[in-house]
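**Q** sequence first, predicted coordinates after that:
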Amino acid sequence: MSSYPIHRPDARLWFDRRFRSATATHSLYCFPFAGGSATYYADWVKHCTGPIELVPVQLPGRGGRMAEPSAKDMVQLAEEIAETIAAEPTQVLLYGHSMGAILAFEVTRRLRTLGRPVQHLFVSGRPTPTIVRPPTPVSDLPRPEFIQMLRDYGAADQTVFEHDELLDLLMPMIRADFAMIENYRYRQEPLLSCPISAWCGDADPEVPVAAMRGWGDQTSGEFTLSVLPGGHFFLTEHQAEIMRTVHAAIRRVR
């Protein structure tokens, strides 16, 4: 466990609650990629039906939490989020893309210690936690090189890069996210027992299929890996297929 002091904001700040359902038995908590916010997942709500409610996670330093400092330590952040999720009444499902995949993984570990095991972990666009990514630091690149790196990732609509004032507002948060990823190091713990489902894009040069297969080594439960057409943000075009897998997983459990 992290030795950092934990200062938890109001639990309502962590989650986009617009899509909560009084009849849901399962909550799908969705964790953003570096520089991303909870709003990225808002469009997924149309695929959440029946027992599953969509709960995008809002990290500090963006959206309604723009005034808060960005997180610096992945494990400490996971501890804070896990404490908040543990107080929720529904069964827990976690989904994370890229940076969010590692955060979801660490939250899964923390929830296990809190006696609130995750029912299923879904990850995409990030090699297994034992592999260091990015391979070389990028958070302190000069502005032009950093922006080009974001363009190459496809991390934002291209129109964002045409507005210097917006970039000035977002850049500290995005750099902080990449610094947090760079400082993350996998720590040996007992295997998870929940199933893990993973996806990657067939044209994502940073996430080869072989590197995604390593997620299977993190659980004693079932592991499935799917390769879909697209680059690093293939999930934008394949959200319906991803959500079908989520619903199928819950039907098997039930």
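**A** Happy to help now that I have it.
**Q** CA atoms for contacts and neighbours, from now on please.
**A** Fine.
**Q** Arg109 and Leu192 touch, don't they?
**A** Yes: using Cα atoms under 8 Å, Arg109 is in contact with Leu192, at 7.2 Å.
**Q** ok, structure two:
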Amino acid sequence: MTGTGTTGITTGRTDDIWIRAPHPNPGSPVRLVCLPHAGGAASYFFPMSAALAPDVEVLSVQYPGRQDRRHERPVDDLHLLADQLAEALEPWTDRPFALFGHSYGALVGYEVARRLRSAGHHPLALFASGRRAPSTHRDERLHLKPDASLIAELKELDGTVGALLDNEEIVAMIMPALRADYRAVETYVHRPGPGLDIPVTALIGDDDPKVTSQEAARWREHTTSEFSLEIFPGGHFYLADRLMELTSSLKRRLGGATRTPAERVRAVQRTQPAGGLARAL
């Protein structure tokens, strides 16, 4: 849900309008670029950043049209947004990094990862949270409906925002970005071209009306590397209630992703009984 301020969120570089670093850590071995859901803002990932610090430095993306970018026109084309964001992220690829996108942000993250790979950059992994695979489709047209329909959907998906969405001033402030995001995701069409060659993890809540486990499992079609599916108790915003379990999984997976091949072999050796290494590899 879009916040109304940027308390605790700072830019890692003073001229960067896209990236916020809630807990900057130049010594962190890996960065996690977090992309918000439809209507969401960079501040949504402040709790995740705090939980991952100092092992992982979170870079939270601020889309145009919200919080300190509220006077900019929101982008209502997902491919165009991915073009702009991939270019904005290039200066941040000087350290190992992975991408985490929730809902709308999962598709944005996938398209950004495709563009970064084409430009010669290599994300460690993509974490696609709360979203169907790009190859799946539902005929959804909320972006064409009245504001009340969009607000009703948000209340159904996230019960914690009900009081905020009863405030007319807040609704008026967030509606342009929210409607643009819904238009972008509901009109998105997966384009042919190279998929990913990096590990992809799909993460969902077991009671999420926006994605089934079968739809999430189809993310495996979009990478030639490893794929895994994690299911947490909860709905569309499971990550708010299951933050510790989620961040524990992210730390484990990112720690493995940053190891060299030799280090991965040694790690397996330490955990396998005699003769078990060949089976593990």
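**A** Here it is on my side, so go on. What you are looking at is a predicted structure, and each value in this text was computed from that prediction instead of being measured.
**Q** once they're superposed, tell me the TM-score.
**A** Taking TM-score structural alignment, normalised by the length of structure 1 as the basis, the two superposed chains have a TM-score of 0.91; 244 aligned residues with a Cα RMSD of 1.6 Å.
**Q** neighbour-wise, which of Arg109 and Leu192 of structure 1 wins?
**A** Legend: neighbour count by other Cα atoms under 10 Å for Arg109 of structure 1 and Leu192, higher for Arg109 (22 against 19).
**Q** how close does the equivalent of that one over in structure 2 sit to His190 of structure 2?
**A** Aligning on TM-score structural alignment places Arg109 of structure 1 opposite Arg114 in structure 2. The spacing between Arg114 of structure 2 and His190 of structure 2, counted by Cα to Cα, to the nearest Å, is 12 Å.
**Q** also Ala148 of structure 2?
**A** Ala148 of structure 2 is 29 Å from His190 of structure 2, where distance means Cα to Cα.
**Q** can you pull out the strands in structure 2?
**A** For structure 2, the strands defined by DSSP state E occupy 19-20, 30-35, 56-61, 97-102, 126-129, 200-205, 227-232.
**Q** let's have those in CSV, adding distance to Ala280 of structure 2 and mean neighbour count.
**A** Converted to CSV, the strands of structure 2 look like this (distance: least, Cα to Cα, whole Å; neighbours: other Cα atoms under 10 Å):
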stretch, distance to Ala280 of structure 2, mean neighbour count
strand 19-20, 39, 26
strand 30-35, 26, 25
strand 56-61, 27, 27
strand 97-102, 25, 25
strand 126-129, 24, 27
strand 200-205, 20, 25
strand 227-232, 17, 17
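**Q** looking at these, which is nearest to Gly120 of structure 2?
**A** Proximity to Gly120 of structure 2 (Cα to Cα) singles out strand 97-102 among the strands of structure 2, at 13.7 Å.
**Q** can you list the residues that contact that closest one?
**A** By Cα atoms under 8 Å, 6 or more residues apart in numbering, the surrounding residues in contact with strand 97-102 of structure 2 are 30-37, 106-109, 113, 123-131, 254.
**Q** how about 7 Å then?
**A** Applying Cα atoms under 7 Å, 6 or more residues apart in numbering, the contact partners of strand 97-102 of structure 2 are 30-37, 106, 109, 123-130.
**Q** next one: stretch 194-203 of structure 1
**A** 118-125, 207, 209, 219, 221-232, 234.
**Q** do the same with stretch 143-152 of structure 2
**A** Leu142, Leu165, Arg179, Tyr182, Arg183.
**Q** PyMOL command to pick out the buried ones of these?
**A** Listed next is the PyMOL selection for buried residues among the contacts of stretch 143-152 of structure 2, using 16 or more other Cα atoms under 10 Å:
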select buried, resi 165+179+182+183
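**Q** just the closest of the contacts of stretch 143-152 of structure 2 to Val61 of structure 2, please.
**A** Nearest to Val61 of structure 2 among the contacts of stretch 143-152 of structure 2: Tyr182, at 17.4 Å, using Cα to Cα.
**Q** which part of structure 1 lines up with the longest helix anywhere in structure 2?
**A** Among the segments of structure 2 that qualify as a helix by DSSP state H, the longest is helix 168-186. Using TM-score structural alignment, helix 168-186 of structure 2 lines up with residues 164-182 of structure 1.
**Q** average separation of that stretch from the aligned part of structure 2, please.
**A** Comparison of stretch 164-182 of structure 1 with structure 2 after fitting gives an average deviation of 0.9 Å (mean Cα distance after the TM-score superposition for structure 1).
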